[in-house]
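Colleague: Got a predicted model here, sequence first, then my questions.
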Amino acid sequence: MQGTSSNKLSNEHSTALVLLNTRIIGGYKSVKEMVKADAESPWGNQFGFLHVSLPELNTNFESCNPLGFVWKAKKLILRKRNSRAVFLTGQLLEGLRKYRGPEVTAKYIHSTLKNSSMTISNLIGPVERMALADHPVKSLYFMVVGVPQSLTITMVSYMGKLKVAIGTEKDFIDPQKFKSCIDDAFQMMLKAAHEIS
């Protein structure tokens, strides 16, 4: 945003919406077990979300501490993730679904999504190779589509390898410039990590 020629964009504040799984996972559960009325881990999406304000990067890139930025963001997300707000949000969504129906719940979620600039979500994927119709799956990723954010980042692990997928709003974010910014950020973090070690 700071690299654009638009003064409006370079001065905007951004908020990330972090989606968190609130499902109680105590091991593998079959679908038959999950659809029971008193299931410990019921079938369906069980999630909450939290808003994280994205700090603005100094205009002097050389003086910034990229690893400090990452550690600060991680600390903030862990603190917010363990707050009651995530579970209250999950209960609110479940209450809306039960008493007002899925359409009202979907409208509430969409209105929350509209008030954020980006979404970050991840899944813990299978540790063993999967197959579809006896065809082995070499790799996989997922993407949340049709959301009103300008930027969506999703991550999934599969057989010990992490896949990161990034979606940008068409005609709003230049994909090549964004890729270049991501590459620069990773290089800054790598350089800072090498200097520490």
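Modeller: Thanks, I have the structure now. These figures come from a predicted structure and were not determined experimentally. Numbering: from 1, shown residues only.
Colleague: Every contact and neighbour count from this point should use C-alpha atoms.
Modeller: Fine.
Colleague: and the gap between the residue lying farthest from the centre of the chain and G125?
Modeller: For the chain, the largest distance from the centre (Cα atoms, centre = their mean) belongs to D134, which lies 31.2 Å off. Separation of D134 from G125 (Cα to Cα, to the nearest Å): 19 Å.
Colleague: end-to-end on stretch 57-64?
Modeller: For stretch 57-64, the first-to-last residue distance is 8 Å (Cα to Cα).
Colleague: Helix, strand or coil: sort out the residue nearest the centre of the chain for me.
Modeller: Central residue of the chain (Cα atoms, centre = their mean): I120, 1.6 Å from the mean position. At I120 the chain is in strand, as set by DSSP: H, G, I helix; E, B strand; the rest coil.
Colleague: just checking, it touches Q149?
Modeller: No: using Cα atoms under 8 Å as the test, I120 is too far from Q149 to be in contact (10.5 Å).
Colleague: helix or strand right after the strand or helix carrying V18?
Modeller: Using DSSP states H and E, V18 falls within strand 14-21. Moving toward the C-terminus from strand 14-21, the next helix or strand (DSSP H and E) is helix 31-34.
Colleague: Check it against this one:
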Amino acid sequence: MQKINDVLFGLISLGLSRYLEDHSTKPLKEGLRITGAAMVNLRPSSGLQETTELMKNKSGSRWGNKFGMMLLPTYYHKGGSDPLQYLKKAKTMIDRKKLSLEAYFSYKIGYFVMKVLGAKVKLTVLFFPFASLLNYKIICNTTFTISNVVGPKEEFMIAGIPVTYIRATSTSMAHAITMHMVSYAGKADMQILVAKELIPHPEKLAKCFEDALLEMKEAALKIHSN
């Protein structure tokens, strides 16, 4: 059974292949690897937590963010391939990643670096930004960032004004593409941020993602009807 993360990464894999096939200025090798970094929430209990519970001794809860990182590779394929193959490959890979300790170890390594060395390490008279450089190197060796956050399941209001959607993104990352998806009241909304010098037509990339989802839906309906 596929879950939303499987579908999300499947449509991203298919959409990227379609976009590169149509808009790449150079011929691409079949099976070209494109690697993304996915943020993973490592908190034992998801959602908002009461401040009083966080302040209790030995509560098991911690202040601030607690997330790790997983590297998710996808591969370029020319048109004509079965769209559901992207979904199947995405599910297989993500299932394996969930069983691994990759996200946990990435968090522990980052925590150790910040705890022991700090954001900057003093070498003689100079400060060496070790932790910052570590994160920067990881980002520079991947192509995109992706995250999926479960938001409120019911609609709510702020100061009497109904909230229609929740969107989030981040900037100043050394990535070609940054994608954040947040669900709200049964709907999922994905924000796409691109480096314009690498992807000059972000609206076409978004259209490729949309078409990829529709292709998967149509292929699944054909199998179900047969």
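Modeller: Received the coordinates, thanks. The shown structure was predicted, so the numbers you read here are calculated from the model rather than taken from an experiment.
Colleague: re the thing from before, in structure 2, which residues correspond to the strand holding V18 of structure 1?
Modeller: Mapped onto structure 2 with TM-score structural alignment as the criterion, strand 14-21 of structure 1 occupies residues 34-41.
Colleague: Do you have the strands of structure 2 handy? List them.
Modeller: Along structure 2, counting by DSSP state E, strands occupy 33-41, 67-75, 121-123, 126-128, 144-149, 157-158, 161-162, 177-184, 187-194.
Colleague: Adding distance to K137 of structure 2, write the ones you listed out as JSON lines.
Modeller: Listed next are the strands of structure 2 as JSON lines, based on distance: least, Cα to Cα, whole Å:
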{"stretch": "strand 33-41", "distance to K137 of structure 2": "12"}
{"stretch": "strand 67-75", "distance to K137 of structure 2": "13"}
{"stretch": "strand 121-123", "distance to K137 of structure 2": "17"}
{"stretch": "strand 126-128", "distance to K137 of structure 2": "14"}
{"stretch": "strand 144-149", "distance to K137 of structure 2": "13"}
{"stretch": "strand 157-158", "distance to K137 of structure 2": "40"}
{"stretch": "strand 161-162", "distance to K137 of structure 2": "42"}
{"stretch": "strand 177-184", "distance to K137 of structure 2": "16"}
{"stretch": "strand 187-194", "distance to K137 of structure 2": "19"}
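Colleague: Relative to K89 of structure 2, which of the ones you listed is closest?
Modeller: Across the strands of structure 2, K89 of structure 2 has its closest neighbour in strand 67-75 (9.0 Å, Cα to Cα).
Colleague: residue range for the closest one in structure 1?
Modeller: Using TM-score structural alignment, strand 67-75 of structure 2 pairs with 47-55 in structure 1.
Colleague: repeat for stretch 167-178 of structure 2
Modeller: Going by TM-score structural alignment, stretch 167-178 of structure 2 sits over residues 141-152 in structure 1.
Colleague: What distance do you get for the residue farthest from the centre of structure 1 to S150 of structure 1?
Modeller: Distance of D134 of structure 1 to S150 of structure 1, given as Cα to Cα: 38 Å.
Colleague: Residue for residue, what is the longest helix structure 1 has?
Modeller: Taking DSSP state H as the criterion, structure 1 has its longest helix at helix 175-196.
Colleague: In structure 2, which residues correspond to that helix?
Modeller: Under TM-score structural alignment, the match for helix 175-196 of structure 1 is residues 202-223.
Colleague: how close does that stretch sit to structure 1?
Modeller: Once fitted to structure 1, stretch 202-223 of structure 2 is off its aligned match by 2.0 Å on average (mean Cα distance after the TM-score superposition for structure 1).
Colleague: List of residues touching the match of strand 14-21 of structure 1?
Modeller: 66-76, 103, 139, 142-147 (Cα atoms under 8 Å, 6 or more residues apart in numbering).
Colleague: among these, which ones are buried?
Modeller: 67-76, 103, 139, 142-147 (16 or more other Cα atoms under 10 Å).
Colleague: Against which helices or strands is the longest helix of structure 1 packed?
Modeller: Using 3 or more Cα pairs under 8 Å, 6 or more residues apart in numbering; DSSP states H and E, the elements in contact with helix 175-196 of structure 1 are helix 66-81.
Colleague: If anything else comes up later, I'll come back, but that's it for now.
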